[in-house]
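Engineer: Turn this into a model:
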Amino acid sequence: MRIRWLTAFLDFPSAQFGAEVTFWRAIAGSTVSPPRGDHREFASLEPFNGDPHLRVQRIEDGPGGIHIDLHVDDPGVAAREAISLGARVVRDAAGPAYLTLESPSGFVFCLVAWEGESERSRPIRWPGDTISIIDQVCIDVPHSQFDREVAFWTRLTGRPTEATSRPELLRIARDPALAIGILLQRNDESDPSPVARGHLDLAATAVEDEVVRHEDWGARVVERLPNWTVMADPVGRRYCITDRNPRTGG
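Structural biologist: Next up, the predicted model:
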């Protein structure tokens, strides 16, 4: 399978959709596209340069969360490969345009038809000279399923893993053509979630300055760690501001 583009999708319950889109639009430094879909439930966060790599969706059921779209030449062919590696189909009623699947540990992703996206957006320099970009999805995996999940994503993407500064974190080697990378985090056995969940990571040149900017928009600090700060957006959705190079993701 050749992954032509990768999009991070924020899924919001109806009651949160408007305010949350405003928050994430501001954090990303983007505009919002006109809504689309049968129920006007989809929109893109449009960067000032490059192709969108962040999208939002209004959902009718459930608490919402994060999923990713893999843009491929033929979603049906790609789905057969993903299933052979251990994925499960969640929904295929949408027709040939996209299919919804779960990874072996339950992380939701979609295979969608590639529409020519290819230009990575550039990070934004904010007042005060901090540079940042939302550039990574971290998949939080139950401890007992971690090795299987790592094998699945390395085989699906065709990319090896890279070690990080923490043993519980493995990065899928970044494809320089893609605007979004994938990080896998092994959770402790005490983690109450039986399935994998995801959150967004920002790369920033000055984490604390970026934290202050987010607090001004209603986010709050959950935990400060040596190389990143865990945040919660105005409705409690967690994400991380990380000390990484916004241009390379490293």
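Engineer: Please count neighbours and contacts with C-alpha atoms only from this point.
Structural biologist: OK.
Engineer: Over to residue 61. Which of the three states is it?
Structural biologist: coil (DSSP: H, G, I helix; E, B strand; the rest coil).
Engineer: How about the contacts made by the closest residue to it other than its chain neighbours?
Structural biologist: Among residues not flanking residue 61 along the chain, residue 13 sits closest, at 6.9 Å (CA to CA, 6 or more residues apart in numbering). Residues counted as contacts of residue 13 (CA atoms under 8 Å, 6 or more residues apart in numbering) are 58-64.
Engineer: To compare with the earlier structure, here is another sequence to fold:
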Amino acid sequence: MRKTAPYWVSGFLDLPADAHEAGSRFWENVTGWRRSAPRGDFGEFSTLEPPAGDATLRVQRVFDGVSRMHVDLHVPDVREAARQSLDAGARLLADHASDGYIVTRTPGGLAVCFVDNPGAVPPPPTEWSPTLQSIPDQLCIDIPAHLHDQETAYWSTVTSRPLTEVPHHPEFLRLPAPGPRGLHLLLHRTNSPGQVQAHLDFATTNLPAETTRHLHQGATLLQTHPSWTTLLAPTGTPYCLTTRHP
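Structural biologist: Model (predicted):
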């Protein structure tokens, strides 16, 4: 494996300080995963720990009042992976390589961390009933059309993965990984202005039942489609439920 190729992908839910506790509880409840003890200089980090397998979601308390997601790419060599990303158009935000991570921003403005945390075993879906299972299994990178070409080239470079078209959906590109690699990556061309953003996707065996379950936990329904539903978490973070099998 190349020193820069990610062996695992995980997502960070960045929650404002005044909504951190309620937001963390919401994500615990909809995933079925328990929050770890806090860590970091200010207790700002925690992990949503599945009962088996390796974690793919973490939570961070932020102080700028904005709910969002950022991406962690787990790599063998954080310095070399970050250097490659800068060559692909990223910008360096913070070098904490001595602590195992480097923070960058993609050409389109999304925060991406290169980290050396372990990850190898996918967590199983949570079984809510005999007919309902679900799991957060994908990060969707939402790319405004005017940033699309450079951003998609960046993601193909830093992941060492080819861009693969999605049948009947020209607005999507997949970055398939060989074998288990944490969260899947999906690139989505949008008509929105502004910077690149990321949102979380769940896979579920029963989309209507899973939608109802999330609404009962405090989510707001934004849109419905035949194969996915778009929701808004109580802290203002959009995310989707999909008909992909968990």
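Engineer: how about the residue nearest to residue 61 of the first structure, what's its match in the second structure?
Structural biologist: Residue correspondence, TM-score structural alignment: residue 13 of the first structure in this structure matches residue 16 in the second structure.
Engineer: Kindly report the same for residue 63 of the first structure.
Structural biologist: By TM-score structural alignment, residue 63 of the first structure lines up with residue 66 in the second structure.
Engineer: Residue 88 of the second structure pairs with which position in the first structure?
Structural biologist: In the first structure, residue 88 of the second structure lands on residue 85 (TM-score structural alignment).
Engineer: who wins for neighbours among the contacts of residue 13 of the first structure?
Structural biologist: Comparing the contacts of residue 13 of the first structure by number of neighbours (other CA atoms under 10 Å), residue 58 comes first, having 21 neighbours.
Engineer: any idea how far residue 211 of the first structure is from that residue?
Structural biologist: Per CA to CA, to the nearest Å, residue 58 of the first structure is found 27 Å from residue 211 of the first structure.
Engineer: roughly how far apart are the counterpart of residue 183 of the second structure in the first structure and residue 118 of the first structure?
Structural biologist: Under the alignment defined by TM-score structural alignment, residue 183 of the second structure corresponds to residue 180 in the first structure. For residue 180 of the first structure, the distance to residue 118 of the first structure (CA to CA) stands at 12 Å.
Engineer: Those two - which one has more neighbours?
Structural biologist: residue 180 (23 against 16).
Engineer: quick one: that one from residue 125 of the first structure, how far?
Structural biologist: Looking at residue 180 of the first structure against residue 125 of the first structure, where the rule is CA to CA, the gap reads 19 Å.
Engineer: go on, residue 134 of the first structure?
Structural biologist: In this view, residue 134 of the first structure and residue 125 of the first structure are 13 Å apart by CA to CA.
Engineer: who has more neighbours, the two?
Structural biologist: Regarding residue 134 of the first structure and residue 125, a neighbour count based on other CA under 10 Å identifies residue 134 as having more, with 26 against 14.
Engineer: Would you agree that one falls within a strand?
Structural biologist: Yes: assessed by three-state DSSP, residue 134 of the first structure belongs to a strand.
Engineer: how long is stretch 105-115 of the second structure end to end?
Structural biologist: Start-to-end, stretch 105-115 of the second structure (CA to CA) is 14 Å.
Engineer: Tell me the counterpart of residue 139 of the second structure in the first structure.
Structural biologist: Aligned partner of residue 139 of the second structure by TM-score structural alignment: residue 137.
Engineer: element containing that match?
Structural biologist: strand 131-141 (DSSP states H and E).
Engineer: repeat for residue 24 of the first structure
Structural biologist: Residue-wise, residue 24 of the first structure maps onto helix 17-28 under DSSP H and E.
Engineer: Let me know the next secondary structure element after that helix.
Structural biologist: That would be, after helix 17-28 of the first structure and using DSSP H and E, strand 31-32.
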